[in-house]
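1. sequence isn't available, so here's the structure alone:
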């Protein structure tokens, strides 16, 4: 059996990824800040796990409780308080977003590496966003063009870059980033035009690749996004 840890798994894309990977035969540990919010993942057959990506002690305790690990899905993220360009931007809002979306991702990944190295086919999927893709942010035909918030875009650009660097550093792993696309979830007030199933297509595909699968790539549900 494949053992998988998904962060931010209590709702939205994380919960749907949990559902689909359990259906694919994975044992899923559903990471979330408060396991009292874990009824949905528990009903799916997942094992709720207290895990706050911004808290080193919480991360270490969660990872220490895992019996083994084959797949890590870094899904936890925040939109952040600054969403109007420079009008509501300050250093504190930038730091808060980066602490969760970037530093938190690295904190979890580093803690999980010893377990992942024991796996015969270790996989890491970092849930990024097209909002972190400069070409789409600057092209009017893309959904991302209308986004003004600076911290979230910067954090997801960093996730894509660190994915490439992790892949280079860990050639025996498959390390990739996924773009859910504009998906209707609580995260965006259910304004997206994709379903949560569509929004998890790339993440699920990348979480189930074999040792000969891609690494260091950025994918959406249509396939690889070329750099």
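-> Nice, thanks for sending it over. Remember, it's a predicted structure, so these values are computed and weren't measured experimentally.

2. CA only for contacts and neighbour counts going forward, please
-> Will do.

3. could you point out which element follows the one helix or strand residue 4 maps to?
-> Secondary structure assignment for residue 4, by DSSP states H and E: strand 2-6. Using DSSP H and E, the next helix or strand after strand 2-6 towards the C-terminus is helix 12-23.

4. and here's the other structure:
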């Protein structure tokens, strides 16, 4: 049975992705900053008959928490087949490039970029033991420099200084990570789940968590012929998903 760790998985897109991968035969380590909420989410999935799930306390912004999670999971399995870096924060709104404080930038980058680096580096040894390891960094088409500089793009006026810049940095990390792992069986991609109605955006999105979970799961389950080092946003490009950086 393949095993996957999903950060920020106790609600919304992370939770739905957990459900879909459980339905597809994976064992899910459900990462949650608050273990009580993570346990409640895992119990909800078990009540649906999806029993191969375990809640793990994991605060991606805290190095000690990440290392503790690595130790715990390492005691349960020698191999991790997939990592979904889903945990993220939006930083609150408005996000003015002229008025947002350095502390606000640091807070968002601590989770959205540094958190991904922490978790990836902590679990890479377990991933390397899988015959077909996959890493999905949950990104956003709103971090595309190309799209945000194009006045004809439908979200051109939706500017925010904090969240998109953190995800643009995450995209660059994804490129570097895929490059370093280019001669292995790893597939590493940045995937946008779409503009989904969740607590994250005050339910202003137009997509569903089911669509989002499907988009993320797809790149966990891709075969040897699948892409790596790509920025995928199927809401933007319904044919190949590949999106301009």
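-> Nice, I can see it. From a predicted model like this one, the values you see are computed outputs, not experimental measurements.

5. picking up where we left off before, mean shift between the strand holding residue 4 of structure 1 and structure 2?
-> Overlaying structure 2 shows strand 2-6 of structure 1 at a mean distance of 0.3 Å from the equivalent residues (mean Cα distance after the TM-score superposition for structure 1).

6. which strands or helices does that strand pack on?
-> Here strand 2-6 of structure 1 touches strand 26-32, strand 71-74, going by 3 or more Cα pairs under 8 Å, 6 or more residues apart in numbering; DSSP states H and E.

7. now for the longest one, which elements pack on it?
-> Packed against strand 26-32 of structure 1, as judged by 3+ Cα pairs under 8 Å, 6+ apart, are the following elements: strand 2-6, helix 12-23, strand 47-50.

8. show me the contact partners of that strand.
-> Residues from elsewhere that reach strand 26-32 of structure 1 (Cα atoms under 8 Å, 6 or more residues apart in numbering): 1-10, 18, 21-22, 38, 41, 45-52.

9. also stretch 194-213 of structure 1?
-> Contacts to stretch 194-213 of structure 1, defined as Cα under 8 Å, 6+ apart, come from residues 12-13, 16-17, 20-21, 71-73, 121, 123-125, 127, 173-174, 176-185, 219-223.

10. so what does residue 201 of structure 2 match up with in structure 1?
-> Correspondence of residue 201 of structure 2 to structure 1, assessed by TM-score structural alignment: residue 188.

11. ok, now residue 122 of structure 2?
-> Under the alignment (TM-score structural alignment), residue 122 of structure 2 maps onto residue 111.

12. give me the mean distance between the lengthiest helix in structure 2 and structure 1.
-> Longest helix in structure 2, counting residues (DSSP state H): helix 163-180. Its matched residues in structure 1 lie on average 0.6 Å from helix 163-180 of structure 2 after superposition (mean Cα distance after the TM-score superposition for structure 1).

13. what residues sit buried inside that helix?
-> 163-171, 173-175, 177-178 (16 or more other Cα atoms under 10 Å).

14. just give me the closest of those to residue 106 of structure 2.
-> residue 166 (9.6 Å; Cα to Cα).

15. need the contact list for the residue positioned nearest the centre of structure 2.
-> Centroid check for structure 2 by Cα atoms, centre = their mean gives residue 86 as the closest residue, at 2.5 Å. Each residue near residue 86 of structure 2 by Cα under 8 Å, 6+ apart is listed here: 6-9, 14, 137-138.

16. can you tell me which of those residues is nearest residue 100 of structure 2?
-> residue 138 (23.8 Å).

17. what's the match for that closest one in structure 1?
-> By TM-score structural alignment, residue 138 of structure 2 lines up with residue 127.

18. try residue 42 of structure 2
-> By TM-score structural alignment, residue 42 of structure 2 lines up with residue 41.

19. pretty sure that match contacts residue 14?
-> No: using Cα atoms under 8 Å, residue 41 of structure 1 is not in contact with residue 14, being 9.3 Å away.

20. and residue 150 of structure 2, that one's in a helix?
-> No: assigned with DSSP: H, G, I helix; E, B strand; the rest coil, residue 150 of structure 2 falls outside any helix and is coil.

21. okay, now it: neighbour count?
-> Other residues lying near residue 150 of structure 2 total 12 when counted by other Cα atoms under 10 Å.

22. residue in structure 1 paired with it?
-> Checking TM-score structural alignment: residue 150 of structure 2 goes with residue 139.

23. for that match, give its distance to residue 197 of structure 1.
-> The gap separating residue 139 of structure 1 from residue 197 of structure 1 is 26 Å, by Cα to Cα, to the nearest Å.

24. likewise for residue 6 of structure 1?
-> Separation of residue 6 of structure 1 from residue 197 of structure 1 (Cα to Cα): 16 Å.

25. which one of those two is surrounded by more residues?
-> Between residue 6 of structure 1 and residue 197, counted using other Cα under 10 Å, residue 6 has the larger neighbour count: 26 against 17.

26. thinking that one is in contact with residue 74, fair?
-> Yes: the pair residue 6 of structure 1 and residue 74 qualifies as a contact (Cα under 8 Å) at a distance of 6.2 Å.
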